[in-house]
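Engineer: Have a look at this prediction, sequence included:
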Amino acid sequence: MPGEQGDLLAGDRANLRGADLAREALRAAREASARKAEERAQADRPKLRVVSGRGRRRRWSGAGPDDRDPQPFGRLVSRVSVDRGWSNRLTDATVLGRWPQLVGPDVADHCTPVSLRDGELTLQAESTAWATQLRTLQRQLLTRLAAAVGPDVVRRIRVVGPSGPSWRHGPRHVRGRGPRDTYG
């Protein structure tokens, strides 16, 4: 039958009656629906885009790793610290916080890092003998620290011996005997 073969000519459509006319209308409706479905499918497909600088085309995330996937917390923190300019201060804090792992337990048991300012690390030894020992180990300590946290983080080490008890707290003070003069 000509209606099943494809499009009918305009003259043939005028001659259709009854069931043949209904079949032709149904076929035309199905073709129109298929065209619209194809157009909708093309509109819903993700657009191919070039990811900045890499020249790679990307579609949906899929099974492989992607920038939009959840990231490890450490990676996010390091990215934020670099963006905000905190990396130098965090590196300094790494030296003070990981002191036993950086220099080893033998040295860490006998000295305490006090401060790290402008590349100068101040260490307080538990005894004068250990202060002398740390001064002789200074070059090896600098090498270890440079390998662990970077070459310019610690440039010199200042070793101070143990000190007696002090009434002085903080960077500012007033000359004189202090609170002792009120006893009595």
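Structural biologist: Okay, I see it.
Engineer: Only C-alpha atoms from now on, for both contacts and neighbour counts.
Structural biologist: Fine.
Engineer: could you pull out the helices for this protein?
Structural biologist: 2-5, 10-15, 19-44, 73-84, 87-97, 99-103, 105-108, 128-136, 138-149 (DSSP state H).
Engineer: Pasting the second one now:
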Amino acid sequence: MAGAAKNAPRAKRRKPSDAAERARRKEGPRVSGAHPDERDPQLLDTTLGRLVADHGWTLDLKVHAVFARWADIVGAEVARHCQPTAFADGRLTVRTGSTAWATQLKLLAPTLVRRLNEEIGHGSVTVIDIEGPTAPSWKKGRISARDGRGPRDTYG
């Protein structure tokens, strides 16, 4: 058998470009076909969803959606007196308009955490930091007395 292979006429060698051409023909043209694949035009919703997931923006977008729908989530009465200001590492910071509402919100905090976790996802909000209204600054100008009582001691 080995002798028969030696005596057989040699086939003509083809150029390397002919081999590549044969492989391309065998593979067929790169067209989409009847079934959808990644080369087809994609819906904007699908593309944006993939972009958000790839960059890890899902939680940030949910948190900003909560900021936008704050009145729907906590109720109109509560929303009139407080607003969320920041969210980082599971801590939502809420600023209230008065100390009375700060106290009220501290009592409502466990309920708000539960409701926010239903909206955003379980375990997203762990603590609500409540800030009351800021006090006015009594410092006027560049220079002020450090130890002096200042204008608060007027009616002494």
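Structural biologist: That came in fine, so what should we check first? These figures come from a predicted structure and were not determined experimentally.
Engineer: quick one on the thing from earlier: okay, the helices of the first structure in CSV with distance to residue 120 of the first structure and mean neighbour count next?
Structural biologist: Shown next, in CSV, are the helices of the first structure (distance: least, CA to CA, whole Å; neighbours: other CA atoms under 10 Å):
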stretch, distance to residue 120 of the first structure, mean neighbour count
helix 2-5, 90, 12
helix 10-15, 95, 10
helix 19-44, 60, 12
helix 73-84, 22, 11
helix 87-97, 10, 15
helix 99-103, 15, 16
helix 105-108, 18, 13
helix 128-136, 14, 16
helix 138-149, 11, 16
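Engineer: Could you dump those helices into TSV and include distance to residue 159 of the first structure?
Structural biologist: Converted to TSV, those look like this (distance: least, CA to CA, whole Å):
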stretch	distance to residue 159 of the first structure
helix 2-5	98
helix 10-15	103
helix 19-44	68
helix 73-84	30
helix 87-97	15
helix 99-103	15
helix 105-108	13
helix 128-136	6
helix 138-149	9
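Engineer: Which of these sits closest to residue 164 of the first structure?
Structural biologist: helix 128-136 (12.3 Å; CA to CA).
Engineer: how about the closest one, aligned to which bit of the second structure?
Structural biologist: Following TM-score structural alignment, the aligned partner range for helix 128-136 of the first structure in the second structure is 99-107.
Engineer: what's the mean distance for that stretch versus the first structure?
Structural biologist: Superposed on the first structure, stretch 99-107 of the second structure shows a mean distance to its aligned partners of 0.8 Å (mean CA distance after the TM-score superposition for the first structure).
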